[in-house]
Every structure is written in structure tokens, then in C-alpha cells.
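Asks: Sequence below, structure please.
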Amino acid sequence: MAAKPSVPKGTRDFGPIEVSKRNYIIETIKSNFKKYGFQPIETPSFENYETLMGKYGEEGDRLIFKILNSGDYLSKVPEDQYVKRDSNQLIPFISEKALRYDLTVPFARYVVQHQNEIDFPFKRYQIQPVWRADRPQKGRFREFFQCDADVVGSNSLWQEVEFIQLYDDVFSSLGLEGCTIKINNRKILSGIAEIMGAQDKLIDFTVALDKLDKIGKEKVEAEMLSKGIGSQSIEKLTPLFNLSGDFSDKLDQLRKLLSISEIGIQGVNELAFIDGAFEKLNLKSSKLVLDVTLARGLNYYTGAIFEVSAPEGVQLGSIGGGGRYDDLTGIFGLKDLSGIGISFGLDRIYLAIEQLDIFPITVTETTKVLFVNFGQKEAMKAMQAISLMRSNGISSELFPDDKKPNKQLAYADKRNIPYVILLGDEELKAGKYTLKIMKTGEQQTLTIEELIKVLK
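Replies: You can find the predicted model right below:
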């Protein structure tokens, strides 16, 4: 007996209803991207191995899916490497490509490769799948879509302000009111590391701190100790966990804590600019919060960093995130090109809307009208009417087989088709159509012109 087919762990099939709901989210995000002046691009699903490796930190690099070379991929492995049986040492010999881990590094590669065709500042959006060899769990998959917007070629802080507005507009459009947009600045984290005497451990510090909401304070401190950050240094973090008050209050406290750190004060000033802008610019439904423990573990961030939490009552991780990167294109040879970008987590946004039960009913409607099939002659007349209705923008279809009408009505009911049209002998003689509203059972007999007018 053949084994039951399955999909790889961390991947999923999507049925018609799920695809319709996902498309609703994508179209909502895309329409807001366009409204803000972003232009679409697409990049390949896989990149050269060296394009991706070394850009995400040690942990991120481990999660990159490598693609084996075609043909006899072991033929190029030196004998001395082969006998060691060390997979990490073998990878450069057997894999030249890898599935993209995110859309940001491929975007940086795109900018460098096409720099002579681009007008800067360049505002791009990209909605495509990415892959991570992560442990699958609720809201975390190995294959998932990212919906990214980035601007490169400007270091203006107005970009940060605009991205916060974009987050707010998208989540308001989706009905996700009460989202929390958390913001911090990597320069502040650099200043904290400086005060701790752990400047040389900045990456280890931020990677550990980024796990605070997942593993808790004690385990974060234990990880820092294991990375060589001393207990006395860690004690200097305590004031950070006790910051209180609103955005400006926390900035005042940070100014005192970071007074001897030039880069730390620079980060505080950048956040103060953003806070000042939102004294006059109102957010529709989101809250902007300064979270000094927000780190985001990716190495390429250098300035403001963002993370968005779903509304209260939704048990999920972040549904969006991003930040500023001052020299990401520099890794590909194009220096001093500042950029900033944010990402929307499609899969988690889907789960949040599902948990709150706020998908519009119309999202899953595909066919508006089903014509019942009474036989060859009636079906021919129905097809003529269907062509006319489709040309008027009304989604219509004919049940393909002349089964019992009750079975055809049951099919329409299961598919949530709101209207059914009956075209039998009586209707043919009268030159009219009987329209049945499935929800109420109400029926009315109409001409084709009246039918189109009612359904439009």
C-alpha cells in the first residue's frame, strides 16, 4: 500500500478559503504600499551561497536552507575534508546556492547590481516567500511570506516617521486596532554595551537581549554569562528593566543613564525627533511605545528598530518588524547608502485576524451566482446569460451536470454562493429567470436586464 502523502514539516497547503483570506491581507498591504509611493520588485527564490551567508549573525546563518549542487556534488570535495565528516566544512564544496532567508539582503544585492538603473532615494515593496530551517511552532513556519517595504538612499528620520504611519494605516485597514508599535535604537544598545564595558560583545549582547520576551530575564542573563559578558556588566542592565513613564519620560531617563556615551546619546536624540513628530501627527489606532529592551538579533541594523505586537487577547509573537541599516549595501561594494525597511508577517497577521474573527464575510466569496442545470437546452440558454453577466462583472457559473436540483442547491450552499438562478421550461417560455436568495429562500422572477441590475 502506498504511503499517505504529506508536506514537509513547517510548510502548509492552502485551500480556496485560506487563499482568499491571504489574498485579502496581501491586497490590503499592497494598496497601502502603493499609496505611500513604493514600487514593486521581485528577486529569485534562491541566491548565491555567499550572498546570504554572514549577513544574519551566527544563529541566522544556521537557519539558511542550503541547496546541493547539481550532479555528483561530492566530486569536488577534497579527500582530507571528506574523511573529517564535518558538515560545516563540507558545505562550501557541495553547495553554491541557498534559499533566501529574508527579502532585505536580496534587496541590497538588487540595489548594488542595478544601481545605474535606480533613482535614489529608491522606495520598493516586495511580497514573496522566504525559508528558514527553524523549529516549527504556532505562528512560526519554515516557509512563509514576507511583505516588505524599504527606502534606500536617504538617512532622513522622516522615513522612520513615515514607516510608523504605514504600519498604523495597514493595521487599521485590516481592522487590527490596538496594535503596539515598539521602537528602540541600536545606537542606544551600543551605548548600553559601552557602559557595561562589553563593546566587543555587542552582537552577543543584542542576540541574547532579543530573546527577553521569549525566555525571560534569568535565561537572558545566563546566555550573556555563557558568552563571556561578566556578572558586574550584567548588573548595570538593571536600570533598563525599570524604566517607567511615557515615551518622553523614558528618553529623559536614558539621557542620564547614557550621558557618557556619545553613540548612546545620538540614539536618544533620534528617538526624540520621532517622538516630537508624533506630538503633531496622530496615529489612527496603534500605540507607539519605546521599549529599550527591543534588540532584533539581525546584525545589519544600525539605527531605529521596530517590532509590532498584535492587539490584546491575541496570543502571538510579533506581526511586523524592521529597522534602519546604514551600510547593508556596503557588503556588496556600494558604500555609504543608508536604508530603512519594515516587514509585515502575513502568516501571523492571518492568525491574528482569525483569532479576533474579523475577516469580512465578502472575502471568501468567489462565485456570486450559480445557474441550476436542468438539461441541454436550458444549459445553452444559461451559458448565454452567464456570458452577459460576466461581461457586467458578475461572477457566475453553471453547475456542469443536470443532477437533481436539490443536490445542486446543496452544492451552492456548501460553497457559500449567495444566489442561485433557476431556468426551467416555464422560465424559457416567459423569457425570464427565477432568482433565489440562498440565505432567506426568497425568490423573484426577472428579465436578464433586471437580473443584472439587481446583482450589480
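
Asks: CA atoms for contacts and neighbours, from now on please.
Replies: Fine.

Asks: quick one, what contacts the most centrally placed residue in the chain?
Replies: Averaging the C-alpha coordinates of the chain gives a centre point, and the residue nearest to it by Cα atoms, centre = their mean is Gly345 (2.5 Å). When contacts are counted by Cα atoms under 8 Å, 6 or more residues apart in numbering, Gly345 touches Phe145, Gln146, Cys147, Ser318, Ile319, Gly320.

Asks: Mind putting those residues into JSON lines with secondary structure?
Replies: Putting the contacts of Gly345 into JSON lines (DSSP: H, G, I helix; E, B strand; the rest coil) gives the following:
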{"residue": "Phe145", "secondary structure": "strand"}
{"residue": "Gln146", "secondary structure": "strand"}
{"residue": "Cys147", "secondary structure": "strand"}
{"residue": "Ser318", "secondary structure": "strand"}
{"residue": "Ile319", "secondary structure": "strand"}
{"residue": "Gly320", "secondary structure": "strand"}
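
Asks: so which of those residues comes closest to Glu50?
Replies: For Glu50, the closest of the contacts of Gly345 turns out to be Gln146, at 21.8 Å, with distances computed as Cα to Cα.

Asks: The closest one - how many residues pack around it?
Replies: Residue neighbour count, defined by other Cα atoms under 10 Å, stands at 21 for Gln146.

Asks: so it sits right up against Ser343, yeah?
Replies: Yes. Taking contact to mean Cα atoms under 8 Å, the distance of 6.3 Å between Gln146 and Ser343 places them in contact.

Asks: Distance of the residue nearest to the centre of the chain relative to Lys227?
Replies: According to Cα to Cα, to the nearest Å, Gly345 stands 31 Å off from Lys227.

Asks: Here is a second sequence; please produce its structure as well for comparison:
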Amino acid sequence: MMQKPSIPKGTRDFSPEEMAKRNYIFDTIREVYKLYGFRQIETPSMENLSTLMGKYGEEGDKLLFKILNSGDVLADFSAEELLEKNSLKFASKACEKGLRYDLTVPFARYVVMHRNEISFPFKRFQIQPVWRADRPQKGRYREFFQCDADIVGSDSLINEVELLQIADTVFTRFGIRVSIKLNNRKILTGMAEIIGQPDKIVDITVAIDKLDKIGLEKVNEELASKGIPQDAIAKLQPIILLQGTNREKLDTLKSVLKDSETGLKGVEELEFIVNTLALTPLKSELEIDLTLARGLSYYTGAIIEVKALDVQIGSITGGGRYDNLTGIFGLPNVSGVGISFGADRIFDVLNQLDLYPKDSMAGTQILFVNFGEKETAYILPQIARLRQAGIATEIYPENAKMKKQMSYADSNKIPYVAIVGEDEMSEGKITLKNMDSGEQQKVTIEECLNLLG
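Replies: Presented below is the predicted three-dimensional model:
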């Protein structure tokens, strides 16, 4: 029996209509990035595992897709090693490469390798797929596109301000109502310090980052399971659940974190960003959210996350500052900050809210019916003129029945069909049929150009 074709879970095929929608997303984001002075690069789909491992925390490392070395991999293993059936040990020896988990770490690697060719600050954007060995669920895929913008070589918080403005501009153009959430890793560090658990900063941030998903009780249980005392957990509660306006939150944090130099530095950075954005207010809601941690171990300053307000889905954009990332690759003291749009989740949000503009779905504008060789010889120069004018034009490739050709135009949502027979050729015209209204009129090629142009 022939095997039924399928694709891996967590991946998707995209039809021409869906690709038109995706290209609308990519083009919109690309235009905004260019508006802010970013330039595009690309990096390979696969990286050396040594580049990827250890950059995303323990949980992230588990989600890396590893690529089996080519050739006779088993020849490098002894019989004893194979009998151990130790999958982690096997992978470490049998896999030297992996699919990229995100675009930020490969970008850091790119900066280090090309540091003599680029000038700082370096503003780049990158639109490419990434892969994660995650459990597929609604809004979470194993293969998905990211649309990143990063600035390296500058400590200025103006960069954070502009990235937030970029997010606001993109979602305003899409017509998606969002909440832009903002935090600072230094504040999280300060929280750990004031409760007497500075060495538990990773455990604390990983746990509180799940507040929206699992609730306060489960977060507290996870904190306790990591060895954090109940009195320390109790001290965290008013900070985690802090309410009020952004200004009220900042004022409260200044008081709560008064004994943490690092924490106060984080508050100062947040205050600068909020005050600077007030000069040209965002159209979207901006909220300081102290539960925002984003789990990734390389964030050192601002943390950014964007959530759609009208659709139940996870984060659709995220980012932050990662001062020490390039140091891992031998280039210390290069500060970086970036943002990443989750194109696949944005695709789902736009679909659910039906926010795609009609012109983003436009394809072929006019189809010429094929009656045979003589007619084809007459219309090919006309088709060339239309295409030169930027009008998407097709000719049906075969001399098929009229019904079949009309059906093709209808199924592909082509708005106009051009019919050229003996009468039209003798008059130097074409019969143009509007597929929506059914109306037909004889026009010259110039009149056709004016009508469709």
C-alpha cells in the first residue's frame, strides 16, 4: 500500500493565498525596519552546536534540533558506548551541528566573525526561519519565522526607545491592538537580592515568567521546589503582583529596591525609557510588568514582550538587551539590544481578526483566453505591454474549451479576462470581461492600460 504523504508535526504548508498574506507581514516589518535605518543580513540555517549550546539556558538547550553527522556515525562509537544507550552522550558525539533556535545568537556569532568589516553601532535586521523541538500546540510551532532587528555597539537607551516605537508602528500598520510589556533584568536581580536569594535569580525568573500560564499558586510551588524558603517567597508576592500606573510602579520600586544598587539601576533605565516615550507617545498600551522574565539567560537589561489584546495567543513579539552575548564568542564589552516579531503568530492573529487589506491578496489582474496560434501571436505583444506597465498578466497556456479557461480565472480570483478573436483582431481591440459583474466591453490596449493601471 502506498504511504500517505505527511509533514512533521509543528510544521505547515502555505498555499499561494497564505503566502500572499505572509509576504504582507514580511514586507510591512521590512519597511518599518528600513525606516529606522536597519540593514538586512542572513545566516545559515544550521550552526555549530558549540555556537548554540549554553546560550538559552537548560530548558532551551533541550529544544535544540541536532543534526546527525554525515557518514558512518556509528563507527566512532565502541560497543560499550552503544550498549549504554545514553542519548545525551550519543548526541554530543554524533552531532556537531544544529538548526538555529533563534536569530540572536547566530547574529552575535556573525558580529564576532565580521567585526573588522562592520562599523559600530551596527543595526541589522534578519527575516528567516528558526526551529525548536517543542511540543506543538496552538500558536506554537517547531518551524517558524522570526523577524529580528538588533543594534550592537551602543549602550544608549535610545535604542530601546526606538525598538518599542518600531513594535508600535508595525502593529499600528497591521491594525492589531496590542499591549507592549516592559521590564528590566536588573530589577529581577534586585528582587532576588532583597529577599536574600541572589544565587536563585534564574530559578526565580523562570518561575515568575510562567505566572500568566500556570497562576500564582503554581509559581509559588515551583519556587519552593527550587529550595527558596517560604519567607523569601512571601517577600516576593507584593512585587510580583504590583499594580498601578507605570509611574506608580516606578515610585514603588524605588522604595522597595532602595537597598539594591542593581535593582535601582534597572528602575532608572525603565524610567528613562518611559519618560522618553512620553515625548512621542505610543499608540499602543505600554505596561511595566514585573513578572516578565522571558527565561532566556542572556538578557541583562530591558526585557520587551508584546501580546495581542483581541486574540488568545502567546507573545507575538519579544526582545531585550543582552550586554554580554558577544563576549561568549571572544568579543567582550559589546552591548546589544534587539526585538523579534513572531511572524507565524502574527499570521494567525491577522487571520482570526480578518485584518488583511484586499490589495495584499492581489495576484494576476487579467487573463488572456487562448484560441490558438494566430490569436496567440496577436496578443503576446499586448501582454508584454501590460506587463511593462506593471500589470500582472497571464495567458492560458493551451487552446482549451472556453468554460475551462473561465473556470481557471474564477478559481484563481482573476478579476478580468481578455477575449481576442477574429473581430477583435480586425478592430485592433480586445473584449474585456469583468468577472465580478459579468460586463463585457471592447477596448484598445491603451484603454485597458488606463483601466487596470
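
Asks: So what does the residue nearest to the centre of structure 1 match up with in structure 2?
Replies: Taking TM-score structural alignment for the superposition, Gly345 of structure 1 sits opposite Gly342 in structure 2.

Asks: Next secondary structure element downstream of the lengthiest helix in structure 1?
Replies: If you go by DSSP state H, structure 1 has its longest helix at helix 16-35. Per DSSP states H and E, helix 16-35 of structure 1 leads on to strand 39-40 as the next helix or strand towards the C-terminus.

Asks: how about that next one, aligned to which bit of structure 2?
Replies: Residue correspondence for strand 39-40 of structure 1 in structure 2, counting by TM-score structural alignment: residues 39-40.

Asks: what do you get for stretch 388-403 of structure 1?
Replies: The alignment of stretch 388-403 of structure 1 onto structure 2 (TM-score structural alignment) covers residues 385-400.

Asks: in the matching stretch, what's buried?
Replies: Arg385, Leu386, Ile391, Ala392, Thr393, Glu394, Ile395, Tyr396 (16 or more other Cα atoms under 10 Å).

Asks: what residues does it touch?
Replies: Counting by Cα under 8 Å, 6+ apart, the neighbours of stretch 385-400 of structure 2 from elsewhere in the structure are 363-372, 383, 405, 449, 452-453.

Asks: Out of those, list just those in helices.
Replies: Mapping the contacts of stretch 385-400 of structure 2 onto helices (DSSP H) picks out Ile383, Gln405, Leu449, Leu452.

Asks: got the contact list for Leu370 of structure 1?
Replies: When contacts are taken as Cα under 8 Å, 6+ apart, Leu370 of structure 1 is in contact with Ser396, Glu397, Leu398, Phe399, Ala412, Ile417, Tyr419, Val420, Ile421.

Asks: mind checking how far the third one is from Leu370 of structure 1?
Replies: In this case it means Leu398 of structure 1. For Leu398 of structure 1, the distance to Leu370 of structure 1 under the criterion Cα to Cα works out to 6 Å.

Asks: now do the fourth one
Replies: Distance of Phe399 of structure 1 to Leu370 of structure 1, given as Cα to Cα: 7 Å.

Asks: How about Phe344 of structure 1?
Replies: 37 Å.

Asks: Check Gln355 of structure 1 too.
Replies: 31 Å.

Asks: Also Gln408 of structure 1?
Replies: The separation that Gln408 of structure 1 has from Leu370 of structure 1, given Cα to Cα, amounts to 9 Å.

Asks: do Ile305 of structure 1 as well
Replies: 50 Å.

Asks: What of Asn155 of structure 1?
Replies: Relative to Leu370 of structure 1, Asn155 of structure 1 is positioned 55 Å away (Cα to Cα).

Asks: what do you get for Leu298 of structure 1?
Replies: In terms of Cα to Cα, Leu298 of structure 1 sits 51 Å off from Leu370 of structure 1.

Asks: go on, Gln126 of structure 1?
Replies: The gap separating Gln126 of structure 1 from Leu370 of structure 1 is 37 Å, by Cα to Cα.

Asks: ok, now Asp357 of structure 1?
Replies: Distance from Asp357 of structure 1 to Leu370 of structure 1, counting by Cα to Cα: 27 Å.

Asks: and if you look at Arg100 of structure 1?
Replies: Between Arg100 of structure 1 and Leu370 of structure 1 the distance is 43 Å, computed by Cα to Cα.

Asks: Would you map the strands across the stretch 201-350 of structure 2?
Replies: 285-288, 302-308, 317-321, 336-342 (DSSP state E, counting those that start in this stretch).

Asks: I'd like to know which of those is closest to Gly175 of structure 2.
Replies: strand 302-308 (10.7 Å).

Asks: ok now stretch 249-269 of structure 2, how far from the chain's centre?
Replies: Taking the mean of its C-alpha atoms, stretch 249-269 of structure 2 sits 32 Å from the chain's own mean (Cα atoms, centre = their mean, to the nearest Å).

Asks: cool, and stretch 236-246 of structure 2?
Replies: How far stretch 236-246 of structure 2 lies from its chain's middle: 29 Å, per Cα atoms, centre = their mean.

Asks: Going by neighbour count, which residues in it are buried?
Replies: Neighbour-count burial for stretch 236-246 of structure 2 flags Leu236, Ile239, Ile240, Leu242, Asn246 (criterion: 16+ other Cα under 10 Å).
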